[in-house]
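>>> Would you be able to build a 3D model of this:
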Amino acid sequence: MITSTRRVSPDKSEVRIAFSLDDNSDVKDVEDLSQTFPDLEQRLQPVPPCVSLRESVQVYKEHCRMAREFHQVKNEIAVLEDRKRKLLAEMVEDEKVAMEIAHLEEEFRRLTEENRTLVTVHKERAKQLERLCVNNRTRSGGDSNVLSEIC
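Model prediction:
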């Protein structure tokens, strides 16, 4: 293990670098160094590790894992946003249907009330006609006139 400590400038703290030239199993299973992640900005792409440094390889692996996780989360967000858009469209359509139902219910109430009024008027007129017919028969004694034809 080689360790080096350097001060980059007088106003900065010391930087300590440690690395080993030993052959590590971590180095052997380094992921494909040519991996790219199209969802990431160029400046956020994993930088290939210094394969002789275990820490560099570990950081690279972690960075690649986070990039894959970012890609997965980004896809999930896209799916959820699409679902949200569809649900909002359905909600707008449901609101239109609800408004139409309310309009139809109001029209039904109005027509039902109008029907009741017309039925009542019809019954009253039928009773009046019946009374007129009875009165006409008693007065006219069978004379033919318009009222006699109706009754």
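>>> For the rest of this, base every contact and every neighbour count on C-alpha atoms.
Fine.
>>> all helices of this protein, in order?
Assigned helices in the chain, in chain order: 25-28, 54-140, 146-150 (criterion: DSSP state H).
>>> JSON lines for these, including distance to Pro48 and mean neighbour count?
Listed next are the helices of the chain as JSON lines, based on distance: least, CA to CA, whole Å; neighbours: other CA atoms under 10 Å:
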{"stretch": "helix 25-28", "distance to Pro48": "12", "mean neighbour count": "14"}
{"stretch": "helix 54-140", "distance to Pro48": "7", "mean neighbour count": "13"}
{"stretch": "helix 146-150", "distance to Pro48": "106", "mean neighbour count": "10"}
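>>> between the ones you listed, which gets nearest to Thr3?
helix 54-140 (13.0 Å; CA to CA).
>>> Run the chain-centre distance for the closest one.
Put simply, helix 54-140 sits 17 Å off its chain's centre (CA atoms, centre = their mean, to the nearest Å).
>>> now the other sequence, so there's something to compare against:
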Amino acid sequence: MLQPLAPCHDSVESMQVFKQHCQIAEEYNEVRKEIALLEERKKELIAKLDQAEREKVDAAQLAREFEELMEENRTLKLAQSQCVEQLEKLRIQYQKRQGSS
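So this is what the prediction gives:
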């Protein structure tokens, strides 16, 4: 903590300067405390911002993966329906062969 030099008790001016210096030192310490609190708050906000950015990137990544999986799902459903059609055609051909034998 800042401590002004002791005043000369015989001088009114020295006593006034001492009181002013005490007041300035007290204000300075209050400002330093406030700066420290603001610095801590700044760190917290930066951490929150970093977290939000990571979550935003994660959300975008998940959205891309979801779209890719949806596209793959559509492709697989189309392939499945084509296989079902082909199987049905083969069944019909097989039944025709069995009926003509």
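>>> where does the TM-score land?
TM-score for the superposed chains, counting by TM-score structural alignment, normalised by the length of structure 2: 0.83, backed by 101 aligned residues with a CA RMSD of 2.0 Å.
>>> returning to that earlier point: need the helices of structure 1 in TSV with distance to Glu14 of structure 1, can you?
TSV is the format used below for the helices of structure 1 (distance: least, CA to CA, whole Å):
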stretch	distance to Glu14 of structure 1
helix 25-28	28
helix 54-140	19
helix 146-150	119
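>>> Which of the ones you listed sits closest to Arg16 of structure 1?
Of all these, helix 54-140 comes closest under CA to CA, at 12.9 Å.
>>> Provide the aligned range in structure 2 for the closest one.
Aligned by TM-score structural alignment, helix 54-140 of structure 1 falls on residues 12-98 of structure 2.
>>> Now do the same contact list for the residue of structure 1 positioned farthest from its centre.
The outermost residue of structure 1 relative to its centre, with distances by CA atoms, centre = their mean, is Gly141 at 80.8 Å. Applying CA atoms under 8 Å, 6 or more residues apart in numbering to Gly141 of structure 1 gives no contacts.
>>> quick one: the match of helix 54-140 of structure 1 to structure 1 mean distance?
Superposed on structure 1, stretch 12-98 of structure 2 shows a mean distance to its aligned partners of 1.4 Å (mean CA distance after the TM-score superposition for structure 1).
>>> Out of the helices of structure 1, which is closest to Ile2 of structure 1?
That would be helix 54-140 among those, by CA to CA, at 12.3 Å.
>>> Which strands or helices does the closest one pack on?
If contacts are counted by 3 or more CA pairs under 8 Å, 6 or more residues apart in numbering; DSSP states H and E, helix 54-140 of structure 1 sits against helix 25-28, helix 146-150.
>>> Need these in TSV (columns: distance to Leu104 of structure 1).
Listed next are those as TSV, based on distance: least, CA to CA, whole Å:
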stretch	distance to Leu104 of structure 1
helix 25-28	72
helix 146-150	40
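>>> Which one of those lies nearest to Glu113 of structure 1?
Judging those by CA to CA, what sits closest to Glu113 of structure 1 is helix 146-150, at 29.6 Å.
>>> Would you mind listing the outside residues contacting the closest one?
Leu132, Cys133, Asn136, Arg137, Gly142.
>>> quick one: His63 of structure 1 and Val134 of structure 1, what's the gap?
Distance, His63 of structure 1 to Val134 of structure 1, using CA to CA, to the nearest Å: 104 Å.
>>> Thr120 of structure 1 now?
In terms of CA to CA, Thr120 of structure 1 sits 21 Å off from Val134 of structure 1.
>>> ditto for Arg68 of structure 1
Per CA to CA, Arg68 of structure 1 is found 97 Å from Val134 of structure 1.
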